[in-house]
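Q: sequence-free structure coming up:
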């Protein structure tokens, strides 16, 4: 009882105490263990002993088969802004996520504004295409033309990677809910995609963006997450899956996951992901903070036009501003 009581009395962490999203571990995968907390660390207990992980350094915690997690561990992960995703052979389930690492709503407001306007939504979609394929200019392309070109480029990527690695490519094959139905390279592609979705989800939520307001994908609660994960599909995910499958067909899923984690850390992908999201959503020259410190609890009220007025005051009498 005393341990539980002391945990409950700890002060909540603020963004000043937290590690920036771009500087965190991309993801940590755990299976067949019990996850708890020890002060500000996450612990994983199994037959081999106890592993301690500083919670503020975790980007995404992937919980595989046989895992159990305590309420105190989830509370800590929520405080530190870590994404938590239950995974297994039947695919990713985005069950929970941590709170944002910023107290500013600037990014989500910018996202909503660009999403709500048809022209700016298409502009962002074109910019996403340009980030993926910098040798092409998507200016003037319709959405249908963007989708067609994207499909063609992905197919070319599959064929090029097959030729490079000597793997026989018979097309993309994945049956939802049946990971083992595909051949080795298709299992690797699926495993890489699942991990990238988890990483993108953690970065999107840590920045305070809305996972559901997508610019390419639509109609799903994770549309923007899918948008961001796809930015790095042909550059990182697909080539790595072919590399792993070329090495052997055993344990392709787990080997792909480990190789992807190393590649993400080597290339500094988390930091790049943060930069790309801000570049896509913010006006040119606005910068990351948009004039607001990201660790500042700044609550304003919306006035007429774009004007903001102080909160915590009664604005009923202009001559007498009363603090609530």
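A: Thanks, I have it. Here the structure is a predicted model, which is why all the values come from computation and not from measurement.

Q: going forward, measure contacts between C-alpha atoms and count neighbours the same way
A: Noted.

Q: identify the residues contacting residue 81.
A: Contacts for residue 81 (Cα atoms under 8 Å, 6 or more residues apart in numbering) come out as 56, 59, 97-101, 202, 205-206.

Q: let's bring in a second one:
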């Protein structure tokens, strides 16, 4: 059997718009996520219109691979033992490319990704937030011009922030509740609903962003407490930045689960930041124009926007994987399932919807919460 035949037989085939071919090779370890079918922005490229960001496959995660260009196509090569396998990257139909540990990429591949407006997010051990986008592609400035007066006026920033938080509470009780029912076998989420209702009441009387952040902290703790209780981890405390070495020094099984849950939450948050960053970049909005996560914090608006959906996705899944222990590689299991959830709930499109609601609120207009 030829090397090409062996390569084809070891892959799963999936439908793609890449290079005009209806089928392309794709390994089962990587997951592509379709997103919602509506426009986020208008983009043009040489040879015809570029796919809208919300019409593309949502995300692809690669690790221990070499990304390069071959015959005008972006491909990645995975080498295991003595075999090297090569697969296509459908860069004309991709929104976010996550590069994990042991991955390299050539300048030519970076250029083609930039030309097709693909957002690149580099994640190291546990996920390190490094986001990159080309500066040579044109994006309309309408959303940026609408955000600028909101960013500069604290009163308008507060209105926009409240709109984001309203999206957050609704998605927690709907999407978060659905994931909890499926992954954690939760029969009811009355505690989450009560925490959300309390937060929404507090938001109505909020005087400034500092007060909002205080209420947000209380709401986050309530969510951790509720999800921890669903899996019997009532002593759970959030510890951002916990690594695998922290788990190795622990003997208590419950403490090990708590440390793993913290690590998975970190990793999930970074993946959500990639989706948030891609939405902002596609809309031509600078990520540093934060409305409530600190005016000097790098990429603050990425965190603002990700808050509208990340806890609803990440928390129930992190606790489920940390306590289920169904895999020798829980981080890989968690990551694959989270990217599936990006697909299931059309998260990139929902992020774009939140941006529009945020802008409308800052302009004194009403918007429906999706």
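A: Thanks, I have it. Keep in mind that this is a model prediction, so the values were computed, not measured.

Q: how alike are these chains, TM-score-wise?
A: TM-score for the superposed chains, counting by TM-score structural alignment, normalised by the length of structure 1: 0.77, backed by 275 aligned residues with a Cα RMSD of 2.6 Å.

Q: coming back round to it: give me the subset of the contacts of residue 81 of structure 1 lying in helices.
A: Using DSSP state H, the subset of the contacts of residue 81 of structure 1 located in helices is 202, 205-206.

Q: now the residues you listed in CSV, with neighbour count and distance to residue 133 of structure 1?
A: Formatted as CSV, these follow (neighbours: other Cα atoms under 10 Å; distance: Cα to Cα, whole Å):
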residue, neighbour count, distance to residue 133 of structure 1
202, 30, 24
205, 23, 26
206, 23, 26
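
Q: ok, residues contacting the longest strand seen in structure 2?
A: The strand spanning the most residues in structure 2, taking DSSP state E as the definition, is strand 73-80. Under the contact criterion Cα under 8 Å, 6+ apart, strand 73-80 of structure 2 has outside partners 19, 64-69, 84-91, 109, 112.

Q: out of those residues, which are buried?
A: Among those, those classed as buried by 16 or more other Cα atoms under 10 Å are 64-69, 85-91, 109, 112.

Q: helices of the stretch 151-300 of structure 1, start to end?
A: Remark: helices assigned in the stretch 151-300 of structure 1 by DSSP state H, counting those that start in this stretch are 184-206, 223-230, 238-247, 252-267, 269-281.

Q: indicate which one of the ones you listed is closest to residue 146 of structure 1.
A: Nearest to residue 146 of structure 1, of all the helices of the stretch 151-300 of structure 1, is helix 223-230, at 13.4 Å by Cα to Cα.

Q: the closest one vs structure 2, mean deviation?
A: Here helix 223-230 of structure 1, set against structure 2 after superposition, deviates by a mean of 0.6 Å using mean Cα distance after the TM-score superposition for structure 1.

Q: that helix maps to which residues in structure 2?
A: With TM-score structural alignment applied, helix 223-230 of structure 1 matches the range 300-307 in structure 2.

Q: before we move on, what about stretch 186-200 of structure 1?
A: Aligning stretch 186-200 of structure 1 against structure 2 (TM-score structural alignment) gives residues 262-276.

Q: what does stretch 251-270 of structure 1 give?
A: Counting by TM-score structural alignment, stretch 251-270 of structure 1 pairs with residues 329-348 of structure 2.

Q: how about that stretch: buried residues?
A: For stretch 329-348 of structure 2, a neighbour-count test (16+ other Cα under 10 Å) marks 330-331, 334-336, 338-343, 345-348 as buried.

Q: same question, stretch 359-370 of structure 2
A: Those would be 359-363, for stretch 359-370 of structure 2 by 16+ other Cα under 10 Å.

Q: okay, those in a markdown table with distance to residue 261 of structure 2 next?
A: A markdown table is the format used below for the buried residues of stretch 359-370 of structure 2 (distance: Cα to Cα, whole Å):
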| residue | distance to residue 261 of structure 2 |
| --- | --- |
| 359 | 34 |
| 360 | 36 |
| 361 | 35 |
| 362 | 36 |
| 363 | 39 |
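
Q: related to what we said a few turns ago, distance to residue 24 of structure 1 added to the helices of the stretch 151-300 of structure 1, as TSV?
A: Below are these laid out as TSV (distance: least, Cα to Cα, whole Å):
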stretch	distance to residue 24 of structure 1
helix 184-206	10
helix 223-230	17
helix 238-247	21
helix 252-267	9
helix 269-281	8
